[in-house]
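>>> What would the 3D arrangement of this be:
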Amino acid sequence: MRLFRQLSRALSLFILGILFISATAQSQTITPHQGGTLTLILPSEPSALVALATVAQPVIAVSSKVNEGLLTYDYSLNPLPQLATSWDISADGLQYTFHLRKGVTWTDGQPFTSQDVAFSIDLLKKTHPRAKATFANVESISTPDPLTAVFKLSHPAPYLIRAFAAGETPILPKHIYANTDPLKNENNNHPIGTGPYIFEKWVRGSYIIYKRNPNYWDAPKPYIDQLIVKFSTDPVVRSLDLQTGQADLGYRTPVALSELKTLQKRPDLVFDYKGYNYNYSVASIYFNLDDKLFKDIRVRQAIAHSINREALLRVVYFGYATPTESPIAPGLKAFHSAAPSPYQYDLAAANRLLDDAGYKQGSDGIRLRVTLDYNTYDDTFRRNAEFVRSALSRIGIAVTLRSQDISTYAERVFTRRDFQFSIDQYANLYDPTVGVQRLYWSKNYRLGVPWTNITHYNNPAVDKLLEAAQTENDAQKRIDEFRQFQDIVQREVPDIPLASPQFITLANKRVHDSSPTADGVEGNLSSVWVDPKP
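Predicted structure coming up:
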């Protein structure tokens, strides 16, 4: 009998294997439909169309459709060709040689060359919130011929080969940006690129239209004739558009989390969890450490003691998130520290700290009044802000919420520094050096540059650990350095990590292949195709 069961199990597995192979082979033989329009809906209007000086998601989502990267990545973050067809890394990790694709032209007809690559990296190091840290070890880039770019490094950068996605490191046209003020260049709002789509029109406050690039290097892609990008800050509007066919595709969970279970019953909508491997994020409370109130660590510790993450997970995220007490997302498993914060949920401890800091409760029960800023890019920002307001009311802190669009928020927080504390969410990306270091490295406090060191945190010991991890080739030593970093910032609370959200892409069932790579919809969408409308 036992032998029979074993044989039956083996036969079942064999049959399942045959069925899987058959289904896979069938899916691979489907010929994508050529033509049609795809409408992508975003939760906020981009402030620019090129990811030159910002890492705001709406900008990344549109930038990559025109300006590509040297590489793209599979779901395991293994590099794949894009503008580079192959690459070599020296044994000592101090030289990266990229061999570029032949015959690629910018959409104005000029040839794409290695000069564009060298110029782009140099420019991004000056303007991009993350590139200064990402390419800190790149001393020079030589261009021995038009199709070869050689990066020379002062020290190894073990994360560098994963830094060349379109949304993270866009390759820009030197002949357009050279000898101009790059931040005021018209190309930022009317881009020229090498990508699958050509910018046609931007109707501010409403939509952007891209047309198919007939000279795209990866023919017959792109398959669609037109890409329309709409935007609405209202999740109800986005949900209705997806349900009625006014929009075909939305990413980063474009609808209210409370709606997900209901929408999953609709046969015309497809839910996709792929395409977020490049973009693990952490939502946090960020303190302005230049503010007199929040210079006092006791106040920050008290607020940390007032946050019940288990309740936040239910109330704000409806379970679609992972709570975290570390600034490194749980998705980056090798680096994430699961060590608990020293400031667990404890209202009595919070009240004692505020008493010690001299903030006694008045007759109305209020100790102090503060303003909490957030932007309207994602509805969870508002929900987190409301949760924090409620939590702090229990320890006598009266919170006024102040919302604004993403551009106004960036100007208030990063240029004018006119805020006390804020709710925000930052991508860790594929490595803490790229996604996390920028928020804690004192050298990345850059007034006027969004999404950099928001708190103005400055700790020489943390700087030393982050800079060591930038160049450490020993994997375990690098992990240890990031664990030490997490221990320090957990104690010093320049911010309070809350949760790492689970993102979901929603699409009409007529949409295919929107997320074939690790960056999903933030990739170039060259492979996407749509069934003809009935």
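>>> C-alpha from now on. contacts and neighbour counts both.
OK.
>>> pretty sure Ile209 contacts Asp225?
No - using Cα atoms under 8 Å, Ile209 is not in contact with Asp225, being 10.8 Å away.
>>> what do the two both touch?
With contacts taken as Cα atoms under 8 Å, 6 or more residues apart in numbering, Ile209 and Asp225 have no neighbour in common.
>>> contacting residues for Ala499?
Val282, Ala283, Ser284, Arg309, Leu313, Ala321, Thr322, Pro323, Thr324, Glu325.
>>> How about whatever helix or strand Thr72 lives in, which residues are buried there?
In the assignment (DSSP states H and E), Thr72 maps to strand 71-73. Across strand 71-73, burial judged by 16 or more other Cα atoms under 10 Å covers Leu71, Thr72, Tyr73.
>>> Take the residues you listed and write them to CSV, including distance to Leu392.
Output for those, formatted as CSV (distance: Cα to Cα, whole Å):
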residue, distance to Leu392
Leu71, 45
Thr72, 43
Tyr73, 42
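>>> from those residues, which single one is nearest Glu481?
Tyr73 (26.2 Å; Cα to Cα).
>>> Hmm, Leu40 is touching Arg238, no?
No - the pair Leu40 / Arg238 is not scored as a contact, 10.2 Å apart, by Cα under 8 Å.
>>> compare with the first, here's sequence two:
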Amino acid sequence: MKSLWLRAPLLAAMAGMLALPFSLAAHAAGAADPDKVLRYVFVAAETGFDPAIGRDLYSAKVVQSVFEALYTYDYLARPAKLIPLTADGMPEVTDEGKTYTIRLKKGITFYPDAAFNGKKRELTMADYVYSYRRLFDPKLASPHTWLFEGKIVGLDALAAEAKKTGKFDYDSKIAGFEILDPYTLRIHLTQPDFNLGMILAHEPTSAVAREVIEKYRDGAGQVMANPVGTGPYHLTEWVRSSRMVLEASPDYRGSIWDFKAGSDPEDQAIVAKLKGKRMPQIGRVEIAVMIEDQSRLLAFQNDEVDLFELQGPLAPQLLSGGKLKPEFAKKGYQLSRIVDPESSYYYWNMQDPVLGGFEKHKIALRRAIAMAHNVDEEIRLVWNGEAIALQYPIPPGVVGHDPAYRSSIQFDPAAANGLLDKFGYKKGGDGYRNLPNGKPFTIRYSARNDSNGQQQAEMWKKTYNSIAIRMDGDVRPFPDLLKAEKTCQLQTRTSPWIADYPDGDNFMQLYYGPNTGQNNNGCAKIPAYDELYRASQKLPDGPERDLIYHKMTRIMEIYSAQRMGYARYRNMVSQPRVIGYKKHPILHAEWMYFDIEKRK
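Reported below is the predicted structural model:
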């Protein structure tokens, strides 16, 4: 059987109203206690807090705290269960899945801001439509255009016209977005989209206010430093790449904690501790950026951090066999551990003059490199065993994963060397291979400028040495890597992708040609793959779509533009004072759903 976080029939689930797992309190203002402070750590720097622009996990944690999408996920339910957030119930789906009618809860307000003359302003469906349009503004160059691309009636035509005229019309009518009244939106699709509900839970589709954008936008139309939303927290302090402070919004509507537990004793204990509490309880979240592994661990052990991610290099110091060592369990430390719905994959830039292209000798070069890399050894040495090797692009825990699939690319350095010999990559006098035209070449491998990145670069240096290819390491700050990657400037990198939503489409789109400049980091444009991807978009989850995904995966292997790597365990360790925390596979920020004791 497949291991799934969310399994269709999705349309049937959406068509009927689902009971809310938490009930909104009419006047829950001031629920959060300012003396309840959560101290948290990012392992890499954030980039900024515009929902339409940010594409890194760390910025997303702040975005999810400040802004709200129409939908979210049940805190405890596994498989992940879609639930309303600002929407007043699940969508009404008609016209065989091509029309979605969504109603908004009344009385939700944006945080008071100078853009509203220092007052609050009510959220309406016009804010969501404005936010969705922003994803298509050519000037903004959002990396999230793909979420609605080719799906909403009239939206692509509006973007195409803007590219011609140089001006994006935010006020023109679009047939695909029909606002029936301030609280009711009807979305008309070009074809059924079985993932639309999950897309409307993804933070790039959160509501932003037009007044805020127009007041604070930069020359590119972005608002990365002045997040103003309707969410439970607002950003009160930001020292770039160093420190962020979130404080609970005093007028936030709040909720009563009423999630349901299944048979899991851990969930039952969480329900016993939190049921009936008014949320959020935590009044302040202090976030520090700590790139170095040992610094994070020391800060936690010195009780300077309440909750942090114990990545692979640190795991042996606290864990044994996937559990806390007895001496740490006795201290009351808590562990929440999952296999992330993640794919860390290796890509080679298909636009690069050395690595890219479809000539046979270039395909042979990429395939030989892929065959020479020992994924199991990387997991053991870099991640201390805290990951599982992947054969398939869709990882465990995501709809469409196939645990029986075996890639045609396996570790075989002898065959890799033979392939390079066959296609003319002969060794020179220095022992390194040259291009078939006799010219020397060097591969540049890029990684984050932290200990993990250094170890990854060393592993890949070993790989390239095994096939006599020169390699230079290129370590950079995480935001710089993302910026260069988006514009196809990196030659090769290990790229981690954590599910935006728990469906295979979210992973197969990573290699779709038109998504170059968005999420297609290897900048691959393979016509046969792209044609099959478009066909898969018309299908619900099931055997027919699975067959297409298999064909797409084989095409990827034939051209060797990328190779699957691994999915890491996410080990979240917390102090004894943290109450009811459980790592969610999709939600990035969970602090509005758990509690913490006040420090003495």
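>>> next SSE after the strand holding Thr72 of the first structure?
strand 79-81.
>>> so where is that following strand in the second structure?
Aligned by TM-score structural alignment, strand 79-81 of the first structure falls on residues 82-84 of the second structure.
>>> gap between the counterpart of Asn189 of the first structure in the second structure and Val212 of the second structure?
Under the alignment (TM-score structural alignment), Asn189 of the first structure pairs with Ala225 of the second structure. Look at Ala225 of the second structure and Val212 of the second structure: by Cα to Cα, to the nearest Å, they are 11 Å apart.
>>> Ok, Tyr593 of the second structure next?
In terms of Cα to Cα, Tyr593 of the second structure sits 28 Å off from Val212 of the second structure.
>>> quick one: which of those two has more around it?
With neighbours defined as other Cα atoms under 10 Å, Tyr593 of the second structure and Val212 compare such that Tyr593 has more, 24 against 18.
>>> SS state for the more buried one?
coil (DSSP: H, G, I helix; E, B strand; the rest coil).
>>> which ones are touching the aligned partner of it in the first structure?
By TM-score structural alignment, Tyr593 of the second structure lines up with Ser527 in the first structure. Ser527 of the first structure sits next to Lys221, Pro222, Tyr223, Asp513, Ser514, Pro516 when contact means Cα under 8 Å, 6+ apart.
>>> Please spell out the PyMOL selection for the buried subset of these.
The following PyMOL line selects those of these that are buried, judged by 16+ other Cα under 10 Å:
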select buried, resi 221+222+223+514+516
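>>> before we move on, which element is Val150 of the first structure in?
strand 148-153.
>>> correction: Tyr128 of the second structure
helix 125-134.
>>> how far off strand 184-188 does that helix point, in degrees?
30 degrees (axes from the mean of the first three to the mean of the last three Cα atoms, to 10 degrees).
>>> how close does helix 125-134 of the second structure sit to the first structure?
Mean deviation of helix 125-134 of the second structure from its aligned counterpart in the first structure after superposition (mean Cα distance after the TM-score superposition for the first structure): 1.1 Å.
>>> helix or strand right after that helix?
Next element after helix 125-134 of the second structure (DSSP H and E): helix 155-165.
>>> The helix or strand following that next one vs the first structure, mean deviation?
Counting by DSSP H and E, the next helix or strand C-terminal to helix 155-165 of the second structure is strand 177-181. Once fitted to the first structure, strand 177-181 of the second structure is off its aligned match by 1.3 Å on average (mean Cα distance after the TM-score superposition for the first structure).
>>> All good on my end, thank you.
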